[in-house]
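Novice: Predicted coordinates and the sequence they were generated for:
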Amino acid sequence: MHMSSFLLLASLLLLVLPSAEMKKPGKGRGLRGARHKLTRDRVRVAGRHSRSGPFRLMEPKCTESTESGEVFVDCQDQRINSIPPVQSWSQEPKHLLLARNRIKVLRDGAFFGYESLISLDLQQNQISSVEDGAFQGLTHLTTLLLQHNRLSTLTEEALIPMPNLRYLRLYDNPWNCLCPMDSLIRTIQVPSNRNLGNHARCAEPIWLKGRKLKQVDPEFLCKERDMTSSPQGGQTLPTVPPEPSPIRTKPDATTSCHTYLFPHVRMDCRGRGLTEVPTGIPEDVVHLDLSHNSIRHLKARDFQGARSLKSLNLSHNNMEHTDTGSLSGLLHLRELDLSDNLLHFVQYGVLEDLYFLSQLKLGGNPWVCDYSIHYMVYWLRLHPGVRHTGLVCRSPPEHTGETVEDYVHSYNRACPKERQYSRTEDDQTDPQLWDTPLEVQGELEEELEPSHLRKPKKYEIFRLS
C-alpha cells in the first residue's frame, strides 16, 4: 500500500509541474503565447509584399493577369475599404479594377506608386469624398470610372493631376449643383472634353434636380445665397428656365446598366426591371447581359448600334416574340442565350445575320412542334458549326419530349408521298433521271422551309423524258 501511494503521488506531480512551468515568465507565455506567435507568422506570410496590415488577408483574393503586354490587377468584390499599396503586386499594373468594394474616401496620395496606371475602375463603391490630391501622380491615366457612388461634390483640382484623362464617368451620384461644383462643371463643358461626365445629373437643389451637369448654366451655381434665402428675408428664388422633360420611349443603356471596360467592354443589365431592350448600347460593347428582366418582345433594330457584340444573354425574360430583323447587324455574334423564355418558335429570318454564331442556348422554352418550327431546324442544318442545346418539343402532346430535329425528320418521312405519286413510272424505274444535286437541294429546302415563308425561287427544274 505504501509503494502504490508513492507511485500515485509521483504521477500527480508530473501532471502538475508542466502546467506550473507554462505560467513562469520567459517561457514564451505558454500555449497562449505559442498560438499568438503562430497567428502572427501566418499573417506575415499572407502579406509579405504589403506594408499595410488590413490588406494582408485581402491580397491573395486579387488576381494579376497580362493581356496584350499590359498588367491587369482585378480586386473587384473583395470588400476592400481603401486602396491597396502598389507593393502588393508582382508588377506595376496598367489597369486597376476596384469595382464593387467598400471604399468610402479617396485621400491625398491614395495612388502613390501607381504612376503607370492607364485606367482606374472605382465604380459601385461608397465613395462620398475625394480629396484634391487623391489622384496625384496619375499623369498617364486616360480612363477613370466613378459612377454608382455617393459623391455630391467634386472640384476641378481633383482632376488636374490627370492631364491625359479622356474618359470620365460620374453618373448615378447625388450631385449637389451649387457653388463648389462650379469649376468641375465648367471643365466638363469644354467642347474638347466631350467624354467627361456624360449622363451625370444634379440631385440637388430641387430646381436643378434631373438636369445634366453638361447642361447646367455655371452662372447660376454661385448664387446659392439668393437661392436658399427664405421669402421672409425679402429675397425670392431666381428664375431658372425649366428643362423640358425629354420624351423617352426606352430606358438608356448607359445609366440603366453597369459597364465594365476592361479587359473587354462588358455591359451588365441583369435584373434591372427592363421591359424592352434599352437604347444607346455603345458600339464597342463586346458582352451584353440582359437576363432576368421582363423583355417579352424583341423588335427590329433593337441592337442596331451594338455591332461589336460577341455574346448576348437574353435568358429568363418571359420572351414570347422575336421580330424578323431583331438581331440584324450582329455579324460578329458568337454566343446567343435564349433559354428560359416563352418562345414557341423563332420567326423566319431572325438568325440570318448570325454568320459566325457558334453557341446557341434554347432550353426552357415551350417549343411547339408544328410547321412553324421548321425554320429553326432548316437554319441549323445549313450551319452545322453551331452547337445548340434545349431544342425539345413541349407540345403537342404526341411529340412532348421529342427533339425538334427528330420531329422534323419524322414529318418529312411521312410527307413525300404526293411527290412520289406524281412521278412517272419511267422516273421511278430510273432514279438517276431525277436525283440531280440541284433537285435534291431544292427538295430539302421544300421539306424544311414552311411554304408560306418561302422566298421566290431563282430557278426551276424541269424533268425531260
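Specialist: The structure has been received and is ready for your questions. The model shown is predicted, which means the values in this text are computed figures rather than measured ones. Numbering: from 1, shown residues only.
Novice: From here on, just use CA atoms for contacts and neighbour counts.
Specialist: Noted.
Novice: quick one: the strands in the stretch 101-250 of the chain?
Specialist: Listed in chain order, the strands of the stretch 101-250 of the chain (DSSP state E, counting those that start in this stretch) span 105-106, 119-121, 129-130, 143-145, 167-169, 175-176, 202-204.
Novice: gap between the last one and the chain center?
Specialist: If you compare the mean C-alpha spot of strand 202-204 with that of the full chain, they lie 27 Å apart, counting by CA atoms, centre = their mean, to the nearest Å.
Novice: and it, what other elements does it pack with?
Specialist: Under the contact criterion of 3 or more CA pairs under 8 Å, 6 or more residues apart in numbering; DSSP states H and E, strand 202-204 touches strand 175-176.
Novice: What is the strand it packs on packed up against?
Specialist: Using 3+ CA pairs under 8 Å, 6+ apart, strand 175-176 sits against strand 202-204.
Novice: Pull the distance from the helix or strand harbouring Q420 to the chain's centre.
Specialist: Take DSSP states H and E as the rule and Q420 turns out to sit in helix 417-421. On the basis of CA atoms, centre = their mean, helix 417-421 is displaced by 54 Å from the centre of the chain it belongs to.
Novice: ok now the helix or strand that it is followed by, how far from the chain's centre?
Specialist: Toward the C-terminus, helix 417-421 is succeeded by helix 425-429 as the next helix or strand (DSSP H and E). Centroid separation for helix 425-429 versus its chain: 62 Å, with CA atoms, centre = their mean.
Novice: Would you mark the buried spots in helix 425-429?
Specialist: By 16 or more other CA atoms under 10 Å, the buried positions in helix 425-429 come out as D427.
Novice: again with stretch 269-288
Specialist: Quick answer for stretch 269-288 (16+ other CA under 10 Å): 269-270, 274, 276-282, 285-288.
Novice: Tell me how far stretch 345-361 lies from the chain's centre.
Specialist: On the basis of CA atoms, centre = their mean, stretch 345-361 sits 22 Å off its chain's mean C-alpha point.
Novice: ok, second structure coming up, stack it against the first:
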Amino acid sequence: MLPHCSILLLLCVTRLLSPSSALPFEQKGFWDFAMDSMDSGGMMRDEEEGSAIGEDPPPHVHMCPFGCHCQLRVVQCSDLGLSEVPKNIPPDTKFLDLQNNRITELKENDFKGLSNLYGLSLVNNKISKVHPRTFIPLKHMQKLYFSRNLLTTIPRNLPSSLVEMRIHENRIKKVPEGAFSGLGNMNCIELGGNPIHNSGFEPGAFKGLKLNYLRISDAKLTGVPKDLPDSLHELHLDSNQIQAVELEDLSRYKHLYRLGLGYNHIRNIENGSLAYLSRLRELHLDNNRLIQVPKGLPDMKYLQVVYLHSNNINQVGVDDFCPRGFGMKRTFYNGISLFGNPVNYWEVQPATFRCVNDRLAIQFGNYKK
C-alpha cells in the first residue's frame, strides 16, 4: 500500500498532466501574438520574468496607426483614403506623411503629443478648415507642406520654429496683416497657384519675416507686390499678369540674386528699375512682350544669366549687355537666351557679347512666327 503522502503527490501530477484541467487562453492585446511568434522562433525567455505572453507591450514600444508604415521615426500614411488624421501616432515621430488622402479638417487635438515632429506633409487633401490651436503642440516643426488643398486663408498660430512652408495651389485670396507674425525663423514660402491679386496683400502681411525664398507664381498679380521682405535672395513671380516694372518696384530688394518674371505681359521695364539689384545673378524675363533689351544690364556687375527668349525684341545694340571699359564687369555671362524674337542674329555685332564666357552661352536660334 502506498503511503498517504505518495498518493497525494500522484493525484497532483495526474491533475497537472490532464488536458481538461488546463486554463483557457486569454488574449489581453495584439502583442500576445507578436510575442508568441518571437518565442516560437527561438527567442530566449527571461527565466526570472517569465513568459511575455499576455503582458502589455513595453512602454517604449509604440503602436503604428492602422494601414500606415512606421520606421525610423517616419510615419507614412499616404494614399489610404483617410478622412481625418489617424490616432495613435507615435510621440517620437519626426516626419508624418498624410498626403493624397481625403482629409477635410484639422482639429484641435489631431497632433497632440507630437512635440518632436520636424516635418508634416498634407499635400493633396481636401482641407478647408484648420482649428486655431491645431499646430500649438508642434513646438519643433520646421517643414509644413500644405499644397493642393482647399484653404482660403493662411492657418493661424503656425509654429514659431517653422522654416519652410509650401501652401501653393489652394484658394487663398487674401494674406492679412500679421499672417506670418512670430515666424522669425522662416526661410522659404511657396504661395503660387492661389488666386491672389495685388490688393490681397494687406500692409504688414510679411512684417517680421526674413525670408530668403518667396514664390507667388500662377496667381492674379498685375504688378510687383509691395512690402515683400527686403531680405529676399530669390523672388519668383512667373506666370502672372504683370504688365510693367516701374522705377520703385524693386527698390527694397537689394539682396536678390535670382528674379523670376517670366510668362507675364511685361511690355516695359522703366529705365533705372534694375539699378537697385546690384547683386543679381539671374534674371528671367522670357515669354513676355518686351520690344527691346532692358536698360541697365551693363551696370549689373554680377549678372550671369539673362533669359529674354520669346519676346518681341527686334534689335540688339552693341552695348545692351556689356559695359564699356575693361574690368567693369566682375563676372562674365554664361547664359543669354534670345531665341523666339524677331531679330536676325547675323545683324548683331560680335562685340555685343564681348563679356560672355563662351559663344555657346548665347542662344539665338531662328525666329519663327
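Specialist: It's in. Quick caveat, the model's predicted, so the values are computed rather than measured.
Novice: Could you report the TM-score for this superposition?
Specialist: The TM-score (TM-score structural alignment, normalised by the length of the second structure) is 0.50; 267 aligned residues with a CA RMSD of 5.9 Å.
Novice: Could you give the residue range in the second structure aligned to the helix holding Q420 of the first structure?
Specialist: Mapped onto the second structure using TM-score structural alignment, helix 417-421 of the first structure spans no residues at all.
Novice: N412 of the first structure: helix or strand, and which one exactly?
Specialist: helix 404-414.
Novice: What helices and strands are in contact with that helix?
Specialist: Applying 3+ CA pairs under 8 Å, 6+ apart, one finds that helix 404-414 of the first structure contacts helix 374-382, helix 437-448.
Novice: Dump the ones you listed to a markdown table, plus distance to N365 of the first structure and mean neighbour count.
Specialist: A markdown table is the format used below for those (distance: least, CA to CA, whole Å; neighbours: other CA atoms under 10 Å):
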| stretch | distance to N365 of the first structure | mean neighbour count |
| --- | --- | --- |
| helix 374-382 | 14 | 18 |
| helix 437-448 | 21 | 14 |
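Novice: Take these and write them to CSV, including distance to S88 of the first structure.
Specialist: Shown next, in CSV, are those (distance: least, CA to CA, whole Å):
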stretch, distance to S88 of the first structure
helix 374-382, 50
helix 437-448, 61
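Novice: Output the strands of the stretch 101-250 of the first structure as TSV; include the columns mean neighbour count and distance to S358 of the first structure.
Specialist: Output for the strands of the stretch 101-250 of the first structure, formatted as TSV (neighbours: other CA atoms under 10 Å; distance: least, CA to CA, whole Å):
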stretch	mean neighbour count	distance to S358 of the first structure
strand 105-106	20	44
strand 119-121	22	32
strand 129-130	18	46
strand 143-145	22	33
strand 167-169	19	34
strand 175-176	22	45
strand 202-204	19	45
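Novice: Count the residues that sit near N212 of the second structure.
Specialist: Residues near N212 of the second structure, counting by other CA atoms under 10 Å, number 18.
Novice: was I right about it contacting H236?
Specialist: No. Here N212 of the second structure lies out of contact with H236, judged by CA atoms under 8 Å, at a distance of 11.5 Å.
Novice: who touches the aligned residue in the first structure for K94 of the second structure in this structure?
Specialist: Alignment note (TM-score structural alignment): K94 of the second structure maps to E92 of the first structure. Listed by CA atoms under 8 Å, 6 or more residues apart in numbering, the contact set of E92 of the first structure reads 71, 86, 114, 116.
Novice: hmm, which of the residues you listed are common to the second structure?
Specialist: Comparing these with the second structure on both residues aligned by TM-score structural alignment, their matches' CA atoms under 8 Å, the contacts found in both are 71, 116.
Novice: for the contacts of E92 of the first structure, which one is nearest N293 of the first structure?
Specialist: Nearest to N293 of the first structure out of the contacts of E92 of the first structure is V71 (CA to CA; 35.0 Å).
Novice: Now for that closest one, how many residues are close by?
Specialist: 18.
Novice: Just confirm it contacts W89, I think it does.
Specialist: No. With contact defined as CA under 8 Å, V71 of the first structure does not count as touching W89 (10.0 Å).
Novice: got the contact list for the most centrally placed residue in the second structure?
Specialist: Centroid-nearest residue in the second structure, with CA atoms, centre = their mean: R166, separated by 4.0 Å. Listed by CA under 8 Å, 6+ apart, the contact partners of R166 of the second structure are 144-147, 188-191.
Novice: Give the closest residue to it in space, chain neighbours not counted.
Specialist: E190 (4.5 Å; CA to CA, 6 or more residues apart in numbering).
Novice: residues near that neighbour, how many?
Specialist: Around E190 of the second structure sit 20 other residues, with neighbours defined as other CA under 10 Å.
Novice: shouldn't it be in contact with N212?
Specialist: No. With contact defined as CA under 8 Å, E190 of the second structure does not reach N212; the gap is 11.4 Å.
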